[in-house]
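[1] Okay, here's the prediction I keep looking at, along with the sequence it came from:
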Amino acid sequence: MSQKLNLGDLIEIDRRGYQHWAIYVGDGYVVHLVSADGSRPNTSFSLSASTKKALVKKQRLSEVTEGNKWRVKNKHDNKYSPKSRQEIVQSALQMVGKKIDYNVVTMNFEHFANNLRYGRYECDQVIRGAGILGAVGTVLAATAAFGFGVMRSLGRQ
């Protein structure tokens, strides 16, 4: 895939079951999170199950994508003012080599990248997941209430 890349761009990488996120820092390199123990997650949830720490790494974009589709996705630029490109890159490069706490809900790949670009820990994958779980919960609650009502009315006859 060939797209014009600018310093500080958010890169979204398709992986099986989730999207991986990175920050473009120039010359074909990105900064992103990997498992501190070297394992690669199969889904967005498996990294949190296997480790509580992530390592900030600088790698060639071509290595990180592993042949998967990717895109520039500065998705919150219309909602938040991004930091300057130089500040994003400088912050990202200062993090390289550090181990940080990892949590799929509060500090994952997307939180990390969004914080570098916007100064905000935000993750649409978590928000979407919470919305789906909320909808499922609502359906289950409605089903249970309906079933209770039917059972109650049958008991009165």
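    Cool, the structure landed. Numbering: from 1, shown residues only.
[2] make it CA atoms for all contacts and neighbour counts henceforth
    Will do.
[3] element containing the most centrally placed residue in the chain, please.
    Residue closest to the mean C-alpha point of the chain, counted by CA atoms, centre = their mean, is Glu110 at 3.0 Å. In this assignment (DSSP states H and E), Glu110 forms part of helix 109-118.
[4] swap in Val126?
    Here Val126, judged by DSSP H and E, is contained in helix 124-156.
[5] Now find how far off-centre that helix is within its chain.
    28 Å (CA atoms, centre = their mean, to the nearest Å).
[6] can you pull the buried residues of that helix?
    Neighbour counts using 16 or more other CA atoms under 10 Å place Gln125, Val126 of helix 124-156 among the buried residues.
[7] who touches the helix holding Glu110?
    8-10, 20-23, 32-33, 80-83, 88, 91-92, 120-124 (CA atoms under 8 Å, 6 or more residues apart in numbering).
[8] now stretch 49-59
    Against stretch 49-59 from outside (CA under 8 Å, 6+ apart): 29-37, 39, 93, 95-103.
[9] Check stretch 66-74 too.
    Stretch 66-74 has contacts (CA under 8 Å, 6+ apart) with Met1, Gln3, Leu5, Asp9, Leu10, Ile11, Glu12, Ile13, Asp14, Arg15.
[10] mind listing the helices in this protein by residue range?
    In the chain, the helices defined using DSSP state H lie at 46-50, 61-65, 85-95, 109-118, 124-156.
[11] And stretch 25-41, end to end?
    Chord length of stretch 25-41, first to last residue, is 24 Å (CA to CA, to the nearest Å).
[12] Please apply the same query to stretch 39-59.
    By CA to CA, the extent of stretch 39-59 from end to end equals 16 Å.
[13] Going by neighbour count, which residues of it are buried?
    Buried residues in stretch 39-59, counted by 16+ other CA under 10 Å: 41, 44, 47-48, 51-59.
[14] Between these, which sits nearest Met151?
    In terms of CA to CA, no member of those lies closer to Met151 than Ser44, at 40.7 Å.
[15] check contacts around that closest one.
    Gly17, Tyr18, Gln19, Val104.
[16] can you check Ile13 too?
    Shown in contact with Ile13 (CA under 8 Å, 6+ apart): Gln19, His20, Trp21, Thr65, Asn68, Lys69, Trp70, Arg71.
[17] try this one next to it:
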Amino acid sequence: MFPLHLLSLLFIAAQRPQGKEKGRASVQRSEEETEGDLLFQRGDLLEVPRTLFTHFGIYLGGGYVAHLIPDILPMFSKDQGKIGQMVTNGRLILGVLVKCASVRVDSVEDFAYGSQILVNRMDKVCSRPPLGGEEVARRAEKLRGSVRYSLLWYNCEHYVMYCRYGTLVSFQTFQFCKTVRKMLLSRRVAKVTALLWASLLLYFRTVSACAVLPAITMPFIIWMAS
């Protein structure tokens, strides 16, 4: 864990300004709340492009968004002031690696992280109709707290899909798995695997059943699955 500790220190965001800046922050927060309620409705599903993926959240009203986000900082600090600050990309990526995440509530600005926000685009691709806005927001708020993160089985998209449609599904995960399958389960890979095994058998000059069997089985399985 020591290397992770060092990495986390490199990515922890600096504390926000205090003192006189608090007054300015309060005014700005009030403006964000008003603007948010003009643009979004309680229970809306929001999404923003962030790094190499799309991030999702549920709008709660008052300029705030509930979203599931990986974060390594809670593993090394109990300071709620620091933890409550905007999660930087560094903290997020390290959180993914150690599978540490939480459902938290942040301002629309922090959630967007400088990107454009898209609203309810999942309504067009999900086969299930969305639940009522109040029910969606209630589900999002009820799930607040620490969760066990999984890039494939429980990420931010699974969270919002459950809140808005009542189903745990991630289209990003589906597309990722589909791409990996195309890359690995292909006839070309089967041929390369067979050639590699044959080369190893010739190099080590072995013809035992333990060596020949996987040399035949693995290419055959990949070929049939392609």
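    Received it, and whenever you're ready, just let me know what you need. Nothing here was measured: the structure is a model prediction, and the numbers come from that model.
[18] Which residue in structure 2 aligns with the residue nearest to the centre of structure 1?
    When structure 2 is aligned by TM-score structural alignment, Glu110 of structure 1 is paired with Glu157.
[19] rewinding a little: now the helices of structure 1 as TSV including distance to Lys75 of structure 1?
    Putting the helices of structure 1 into TSV (distance: least, CA to CA, whole Å) gives the following:
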stretch	distance to Lys75 of structure 1
helix 46-50	24
helix 61-65	19
helix 85-95	15
helix 109-118	9
helix 124-156	10
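[20] now for the ones you listed, which one comes closest to His76 of structure 1?
    So among the helices of structure 1, helix 109-118 is nearest, using CA to CA, at 8.1 Å.
[21] How far does the closest one sit from its chain's centre?
    Its chain's C-alpha centre and that of helix 109-118 of structure 1 lie 8 Å apart, by CA atoms, centre = their mean.
[22] how far off helix 124-156 does that helix point, in degrees?
    130 degrees (axes from the mean of the first three to the mean of the last three CA atoms, to 10 degrees).
[23] how big's the offset between helix 109-118 of structure 1 and structure 2?
    For helix 109-118 of structure 1, the mean deviation from structure 2 after alignment is 0.8 Å (mean CA distance after the TM-score superposition for structure 1).
[24] what residue of structure 1 matches up with Ser26 of structure 2?
    Match for Ser26 of structure 2 (TM-score structural alignment): no aligned residue.
[25] The nearest residue to Glu35 of structure 2 once chain neighbours are set aside: what's it in contact with?
    Leaving out its chain neighbours, the residue that sits closest to Glu35 of structure 2 by CA to CA, 6 or more residues apart in numbering is Gly63, at 7.2 Å. Neighbouring residues of Gly63 of structure 2 by CA under 8 Å, 6+ apart: Arg29, Glu32, Glu33, Thr34, Glu35, Gly36, Asp37, Ser107, Val108.
[26] how about Gly63 of structure 2, what's its partner in structure 1?
    With the correspondence set by TM-score structural alignment, Gly63 of structure 2 lines up against Gly28 in structure 1.
[27] mind checking how far that match is from Glu66 of structure 1?
    14 Å.
[28] Which residue in structure 2 aligns with Met95 of structure 1?
    Using TM-score structural alignment, Met95 of structure 1 pairs with Leu143 in structure 2.
[29] Relative to Leu97 of structure 2, how far out is its match?
    For Leu143 of structure 2, the distance to Leu97 of structure 2 - CA to CA - is 22 Å.
[30] before we move on, what about Arg144 of structure 2?
    Distance check for Arg144 of structure 2 against Leu97 of structure 2: by CA to CA, it reads 21 Å.
[31] For ChimeraX, write the select line for the buried members of the contacts of stretch 66-74 of structure 1.
    To isolate the buried members of the contacts of stretch 66-74 of structure 1 in ChimeraX, using 16+ other CA under 10 Å:
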select :5,9,10,11,12,13,14,15
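[32] what two of the contacts of stretch 66-74 of structure 1 are the furthest from one another?
    Within the contacts of stretch 66-74 of structure 1, two members stand farthest from each other by CA to CA: Leu5 and Arg15, at 20.2 Å.
[33] quick one on the thing from earlier: what subset of the contacts of helix 109-118 of structure 1 is buried?
    By neighbour count, with 16+ other CA under 10 Å, the contacts of helix 109-118 of structure 1 hold 8-10, 20-23, 32-33, 82, 88, 92, 121-123 as buried.
[34] how close does the equivalent of Leu133 of structure 1 over in structure 2 sit to Gln116 of structure 2?
    Residue mapping for Leu133 of structure 1 onto structure 2 gives Val180, with TM-score structural alignment as the criterion. Remark: distance between Val180 of structure 2 and Gln116 of structure 2 (CA to CA) = 29 Å.
[35] cool, and His5 of structure 2?
    32 Å.
[36] Asn155 of structure 2 too?
    Using CA to CA, we find Asn155 of structure 2 at a distance of 21 Å from Gln116 of structure 2.
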